[in-house]
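1. Let's see this in three dimensions:
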Amino acid sequence: MEVIREMSGLGRWPGPLSLAIGVFDGVHVGHQAVIEVAGKDAEISGGSAVVVTFEPHPVEVLAPGKAPRLLTNSTHKLRILEERLGIRHALLIPFDRDFASFSGEDFVLKLLAGAEGAGIRKICVGRDWRFGRERSGDIELLLEMGRAHGFSVDGLDTVSKDGVRVSSTRVREAIQMGDFSLAANLLGRPYSVLGEVVKGRQLGRTLGFPTANLSVRREQLPPAGVYAVRAAGKGESWNGVANLGYRPTVEGGTGELRLEVHLFGLAEEIYGKDIEVEFVEKIREEEEFGGVEELKRRIADDVSEAKRVLEERWNPGVQGWKKLQH
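-> All right, here's what the predicted structure looks like:
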């Protein structure tokens, strides 16, 4: 995937351009519907489909105290766009106070100017999407500007699945409840987080269960507890068991929330690498134990239970991961 961060660079790609524009946090099935329309339009025209999105989440700039937890950080979002949706071109706009000062009309005019030479053929958005200073931009503005500047507009209605309105907020609620089945249904893929492996205190290694500690400070996470997980990175994948919590036995439960993953069969160091962790099933709540030896015995039990759960979920002759693939 080729990613640019300046609207002035849009004209570098073969035109005409079909743009899908939105925050797209989580890249759920509603977002995918918008992006799919742009992709099909590009196939018809012989031009390029471009996803236009923003970093950071606009609410982090406009109202930091109300900013939601992220379903996908920018790296994760771009990976999903490329690997699952086949997107080859993305404009990742740095969202800051200067950018937030643009009116809706200013934003569209800058897109048009940046695409000079290639041209914009279509803009695809969610019908309810608002943009620009004081939310001045909407589908009506796009339609009006499309008539004036020669591009068409598709505003897609909200998608529902099994009677549930699909939204990033609804996905976050499902994850908060630990309802991975609902989250996967709304996302169109298993729920996962992507984070960089950072160096911790290496306590797991001294206990005989080395862990990869993931930096996931902004991501939406499920309730604290111990989980059977799948993980992928560096072109490899592993089964594993994860502890999401505050480590009450060794730190008194007063530290920050941590995600620590013990990956079965991984012997090498992977510090600095991005690992995607898919939560498969909760094994138990986080507990405080009487000492390190009791903790070691319980971790060994957790490993056995995680292996059982993951083996039960795997059926290579039928559909791979049962209840996870959608």
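2. C-alpha only now, for contacts and for neighbours.
-> Noted.
3. nearest spatial neighbour of P248, skipping sequence neighbours?
-> E288 (5.2 Å; C-alpha to C-alpha, 6 or more residues apart in numbering).
4. The one you found - that's part of a strand, no?
-> No. With DSSP: H, G, I helix; E, B strand; the rest coil as the criterion, E288 is assigned coil and is not in a strand.
5. hang on, isn't it packed against Y246?
-> No. In this structure E288 lies outside contact range of Y246 using C-alpha atoms under 8 Å: 9.9 Å.
6. Quick one: distance of stretch 81-99 to the chain centre.
-> 12 Å (C-alpha atoms, centre = their mean, to the nearest Å).
7. Please say which of E288 and Y246 ends up with more neighbours.
-> Neighbour totals were compared for E288 and Y246, and Y246 leads with 21 against 16 (other C-alpha atoms under 10 Å).
8. what about stretch 236-255, start to end distance?
-> 31 Å (C-alpha to C-alpha, to the nearest Å).
9. can you list contacts of that stretch?
-> 223-232, 256-266, 286-292, 295, 302-303, 306-307, 310 (C-alpha atoms under 8 Å, 6 or more residues apart in numbering).
10. Now the second one, please; I'll put the structures next to each other:
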Amino acid sequence: MSGSISLKSAEAIAIGAFDGMHRAHQELFKRLGDKGAIVVIDKEDALLTPGELRCKYTHYPCLFLKLQQIRHLDAAGFIALLKKHFPHLKKIVVGYDFAFGKNRKYKAQDLHNYFDGEVEIVDEVKIDGVSVHSRIIKEYIKKGEIAQVNRLLGRCYEIVGKRVAGQGIGSKELVPTMNLKVERFLLPQEGVYATYTRIAQKKYRSVTFIGHRYVTDGSFAVETYILEEFTEGSDEIGIMFAAFIRKNKKFDSLHELKKQIEDDIKKAQEILKDIQC
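-> As a prediction, this is how the structure comes out:
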């Protein structure tokens, strides 16, 4: 649960899985008014904004309902549960493709038959002809199409990981990087990206590599090189993707790899002059 107002005082709620908290989701939140709240149906498979990270992208309080615990409910039982959590509930906002109840039997329009307050169903949101949908955003992430991902999200895509020890080769032979262990987040296509690295709530310009380290041990890594002076802080590190630079590729030597890294750094510096996260 998160937010500055009490869930109990909420009069309007938006319901959905809300993985991504993207621009279509934000259209639902715009309908909530001053006494709103967000109900997250948590399927525990979120890869864009896992868990309570969703709360970071809204000022409304969030109530998480685990799908496994409510999937057996019929329509009347579902509405009764909502009224229990929100005794002053007057309005429900959902997307056009919302479904609820056992086996997703009920659709958005069925809310009118079971809820005695206002129901607002928000139409599909498209940007440049592309539907803003978590499934579609995930496909763009897998392809490394970061510009399109960020356009649909309405912000830079961010992953969060824990800092771990690396090989030690970077600081000696290449450039010193932070190595991250990332779980639950969908990682972009293997390659190099212009990024911002977040440490203890401060953002720093950076270039990030995701992929197999072919020149050394062949292992998979997520590592970021910060392009400016920074202050060490929490071991929890955020990476915000600004732009794709190049795909991962093999090099015949550390010398060739270092030359490529130097070129990547120059490109990232130029890109980040124009893109903020």
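11. And the TM-score between these chains?
-> Once superposed, the chains reach a TM-score of 0.87 (TM-score structural alignment, normalised by the length of the second structure), with 276 aligned residues with a C-alpha RMSD of 2.7 Å.
12. now the helices for the first structure?
-> 29-45, 58-62, 74-83, 97-100, 104-114, 139-149, 168-176, 180-187, 203-206, 248-251, 292-313 (DSSP state H).
13. Of those, which stretch is the most buried?
-> helix 180-187 (a mean of 23; mean count of other C-alpha atoms under 10 Å).
14. Dump the helices of the first structure into JSON lines; add distance to L10 of the first structure as well.
-> Output for those, formatted as JSON lines (distance: least, C-alpha to C-alpha, whole Å):
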{"stretch": "helix 29-45", "distance to L10 of the first structure": "15"}
{"stretch": "helix 58-62", "distance to L10 of the first structure": "21"}
{"stretch": "helix 74-83", "distance to L10 of the first structure": "17"}
{"stretch": "helix 97-100", "distance to L10 of the first structure": "17"}
{"stretch": "helix 104-114", "distance to L10 of the first structure": "5"}
{"stretch": "helix 139-149", "distance to L10 of the first structure": "16"}
{"stretch": "helix 168-176", "distance to L10 of the first structure": "27"}
{"stretch": "helix 180-187", "distance to L10 of the first structure": "28"}
{"stretch": "helix 203-206", "distance to L10 of the first structure": "48"}
{"stretch": "helix 248-251", "distance to L10 of the first structure": "50"}
{"stretch": "helix 292-313", "distance to L10 of the first structure": "44"}
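15. With F131 of the first structure as the reference, name the closest of the ones you listed.
-> helix 104-114 (5.8 Å; C-alpha to C-alpha).
16. which helices and strands does the closest one pack with?
-> Secondary-structure packing of helix 104-114 of the first structure (3 or more C-alpha pairs under 8 Å, 6 or more residues apart in numbering; DSSP states H and E): helix 139-149.
17. How far does the helix it packs on sit from its chain's centre?
-> That offset, for helix 139-149 of the first structure, works out to 30 Å (C-alpha atoms, centre = their mean).
18. before we move on, the earlier item: out of the contacts of stretch 236-255 of the first structure, which end up buried?
-> 224-232, 257-264, 286-288, 295, 302-303, 306-307, 310 (16 or more other C-alpha atoms under 10 Å).
19. so who does K105 of the second structure touch?
-> Contacts of K105 of the second structure (C-alpha under 8 Å, 6+ apart): A99.
20. Equivalent analysis for A224 of the first structure, please.
-> 243-245, 285-286.
21. ok, those residues vs G132 of the first structure, which is closest?
-> L244 (37.9 Å).
22. Alignment lookup: that closest one to the second structure.
-> Taking TM-score structural alignment for the superposition, L244 of the first structure sits opposite I210 in the second structure.
23. Repeat that for S18 of the first structure.
-> By TM-score structural alignment, S18 of the first structure lines up with A12.
24. Tell me how far that match lies from E27 of the second structure.
-> Distance, A12 of the second structure to E27 of the second structure, by C-alpha to C-alpha: 14 Å.
25. What of V125 of the second structure?
-> Noted for V125 of the second structure: a distance of 8 Å to E27 of the second structure, by C-alpha to C-alpha.
26. and what of K126 of the second structure?
-> 11 Å.
27. OK, contacts around L28 of the second structure?
-> Contacts of L28 of the second structure (C-alpha under 8 Å, 6+ apart): 14, 93-95, 122.
28. Of the residues you listed, which is the nearest to F115 of the second structure?
-> Out of the contacts of L28 of the second structure, the member with the shortest distance to F115 of the second structure (by C-alpha to C-alpha) is V93, at 11.6 Å.
29. That closest one pairs with which position in the first structure?
-> Using TM-score structural alignment, V93 of the second structure pairs with C124 in the first structure.
30. I'd say its match and I35 touch.
-> Yes. Under the criterion of C-alpha under 8 Å, C124 of the first structure makes contact with I35 at 7.3 Å.
31. got any residues that touch both of these two?
-> With C-alpha under 8 Å, 6+ apart as the test, C124 of the first structure and I35 both reach A20.
32. Identify the residue of the first structure aligned to T49 of the second structure.
-> Match for T49 of the second structure (TM-score structural alignment): T72.
33. residues near the residue nearest to that match when sequence neighbours are not counted, how many?
-> With sequence-adjacent residues excluded and distances taken as C-alpha to C-alpha, 6+ apart, T72 of the first structure is closest to G26, at 5.1 Å. By other C-alpha under 10 Å, the residues close to G26 of the first structure number 26.
34. The match of T49 of the second structure - how many residues pack around it?
-> T72 of the first structure: 22 neighbours (other C-alpha under 10 Å).
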